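Enquirer: coordinates for the following, if possible.
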Amino acid sequence: MTPKPTAAEVKANLIEAAIRLLSDGGPEALQARKLAAEIGASTMAVYTHFGGMSALVDEVAREGFRRLSANLGEVEETDDPAADILTLALAYRRTVVDNPNLYAVTFGQSQPDGQKAALGDMTNEETRQNLSDEGIEAFDYLVRGAKRVIEAGRFRPAPEFSVAAQLWSAVHGYITLEVAGHFGDGENGVDHILVPLATALGVGLGDALEAATRSAQVSIEAWRAKEGNIGT
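Expert: Alright, predicted model coming up:
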């Protein structure tokens, strides 16, 4: 006889089911009835384990941040912190492009079943303590990256939270437009928009054009080699 799943297992199954529904059908597919059917339970499972759809959407957003953090954490630091910033951006892009509907919920751009994930100001050291640990962890990869570039003298001295937020804004804005289909298919936008954008932003933050261009080239070549996309 198959043992009855624990409460923790049911919660995890509901979160995974929610992510599948988002991936396959978009935010409109994320409904209590469909979630329950996905795991072979009644709709009461959602309310028993989460109290309602609002808390479940928050947990889905947390899982989105967990996955983003895991991918950002795989970016190895090199002796070129400016190149590492672009590599973080490429890892960020890959994560979102692989499941754009999940990240539309994670970043509050869509509201399944009328519910929006709880968000707040990650750039304020005081108020961000009220936010999810998962969201803070993901953003802090950019904060650490910004701090390393500043300390290396490549960017002019500035608060690393502000610099990280500028980098985040540029990268996320690019990804949002790419996912919407504005930059064509495949890697076209990476070469013609994201890399020049990162270079221009680096120069604006104090880097020398030649150094910024070289770091961008180092990053994209290493990323393509790792991803097996050389020549694309």
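Enquirer: going by C-alpha atoms from here, please, whenever you check contacts or count neighbours.
Expert: Will do.
Enquirer: three-state assignment of the residue positioned nearest the centre of the chain?
Expert: Nearest to the geometric centre of the chain sits residue 68, at 4.6 Å (C-alpha atoms, centre = their mean). The assignment at residue 68 comes out as helix when based on DSSP: H, G, I helix; E, B strand; the rest coil.
Enquirer: kindly report the same for residue 182.
Expert: Per three-state DSSP, residue 182 ends up coil.
Enquirer: tell me how far it lies from residue 174.
Expert: Look at residue 182 and residue 174: by C-alpha to C-alpha, to the nearest Å, they are 10 Å apart.
Enquirer: okay, these two: which has more neighbours?
Expert: Neighbour tally, residue 182 and residue 174, criterion other C-alpha atoms under 10 Å: the higher count belongs to residue 174, 19 against 12.
Enquirer: just to revisit the earlier point, these two touch, right, the residue nearest to the centre of the chain and residue 139?
Expert: No. Judged on C-alpha atoms under 8 Å, residue 68 makes no contact with residue 139 at a distance of 9.5 Å.
Enquirer: let's compare: structure for the following, please.
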Amino acid sequence: MTPTSPRAATRAPHHAQYDETLRRGILDEATRRLRDAAPETLGLRPLAASQGTSTTAIYTMFGGKTGLLAAVAVEADQQLAAALRDSLRYDSVESDMRSLCRTYRRWALENEGLYGLVVGEPVRTPRAGTVDALWREPLLEVVDAAVDEGVFRSGDVHETATTIWASLHGVVSLELSVWRSSPSAEQYFETQLAAILRSWAAGSAGGAARHGATGTDGVAR
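Expert: Modelled structure (predicted):
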């Protein structure tokens, strides 16, 4: 029998510690650090050190920084989806739509770094490829109910939901980048939300522009 080399003997127990508990710890800590920070600010060495391990563990379990960011994006997607789902009370589609949109804004403001990971690009993982975003499901559900109940005019549900999201993302992105310290930021959002609901209301044949002009700051009036 070939004797085990001292080097191999010391390495095996180390890799044996790369378990789900360590993976979860790294992922949770990375998610916490990226809550309000850009992806490029995440350092792998200090992250690994915070979990009592080395960067080898991150490369072994996540495939490096790209794989780790993809895992954080999936985690953030699940968190946003849960927040949106929890905002629904199912008393009326109008109130659910308002509540969902306001929760979307609040989550983005409280998790700016994660928000960029969730909506910036399609979430991709090294093994699974592109991952369907879970956070879209509550929005699709509410839009589908609004069309079904005649609150929104008939149309393709996916197209309607995508258009509504585009408006939400636009006004939220402006708040994050331009209006963050403005006392009028919330009112800008509420004005845009009212315009969104009017533009898709049953009997409306056009967009928000039919109900008022768009100001120079980009918010529909």
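Enquirer: what residue in structure 2 is paired with the residue nearest to the centre of structure 1?
Expert: The pairwise alignment with structure 2 assigns residue 68 of structure 1 to residue 80, based on TM-score structural alignment.
Enquirer: is it true that that match touches residue 135?
Expert: Yes. Between residue 80 of structure 2 and residue 135 there is a contact under C-alpha under 8 Å: 5.8 Å.
Enquirer: thinking again about what came up before, contacting residues for the match of residue 68 of structure 1?
Expert: Contact analysis of residue 80 of structure 2 by C-alpha atoms under 8 Å, 6 or more residues apart in numbering lists 104, 107, 135.
Enquirer: quick check: residue 222 of structure 1 vs residue 71 of structure 1, distance?
Expert: Using C-alpha to C-alpha, which is the criterion applied here, residue 222 of structure 1 is 16 Å from residue 71 of structure 1.
Enquirer: now stretch 63-78 of structure 2: buried residues?
Expert: When burial is assessed from 16 or more other C-alpha atoms under 10 Å, stretch 63-78 of structure 2 yields the following buried residues: 65, 67-78.
Enquirer: what are the boundaries of the strands in structure 2?
Expert: For structure 2, the strands defined by DSSP state E cover 123-125, 129-131.
Enquirer: now, of those, which is deepest in the fold?
Expert: With neighbours taken as mean count of other C-alpha atoms under 10 Å, the strands of structure 2 reach their highest mean count in strand 123-125, at a mean of 19.
Enquirer: what is it packed up against?
Expert: Applying 3 or more C-alpha pairs under 8 Å, 6 or more residues apart in numbering; DSSP states H and E, one finds that strand 123-125 of structure 2 contacts helix 65-86, strand 129-131.
Enquirer: residue in structure 2 matching residue 35 of structure 1?
Expert: Using TM-score structural alignment as the criterion, residue 35 of structure 1 maps onto residue 47 of structure 2.
Enquirer: what about its match, neighbour count?
Expert: When counting by other C-alpha under 10 Å, one arrives at 20 neighbours for residue 47 of structure 2.
Enquirer: how about the contacts made by it?
Expert: Contacts of residue 47 of structure 2 (C-alpha under 8 Å, 6+ apart): 26, 29-30.
Enquirer: any idea how far residue 216 of structure 1 is from residue 81 of structure 1?
Expert: Residue 81 of structure 1 sits 11 Å away from residue 216 of structure 1, taking C-alpha to C-alpha as the criterion.
Enquirer: repeat for residue 170 of structure 1
Expert: Where residue 216 of structure 1 is concerned, residue 170 of structure 1 sits at a distance of 15 Å (C-alpha to C-alpha).
Enquirer: those two: who's more crowded?
Expert: Shown here are residue 170 of structure 1 and residue 216; by other C-alpha under 10 Å, residue 216 has more neighbours (23 against 16).
Enquirer: three-state assignment of the more buried one?
Expert: helix.
Enquirer: what's the separation between it and residue 196 of structure 1?
Expert: From residue 216 of structure 1 to residue 196 of structure 1 the distance is 8 Å (C-alpha to C-alpha).
Enquirer: residue 227 of structure 1 too?
Expert: Distance from residue 227 of structure 1 to residue 196 of structure 1, by C-alpha to C-alpha: 20 Å.
Enquirer: try residue 73 of structure 1
Expert: Applying C-alpha to C-alpha, the value for residue 73 of structure 1 to residue 196 of structure 1 is 24 Å.
Enquirer: try residue 163 of structure 1
Expert: 18 Å.
Enquirer: which of these two has more residues huddled nearby?
Expert: Set side by side, residue 163 of structure 1 and residue 196 show more neighbours around residue 163, with 21 against 16, by other C-alpha under 10 Å.
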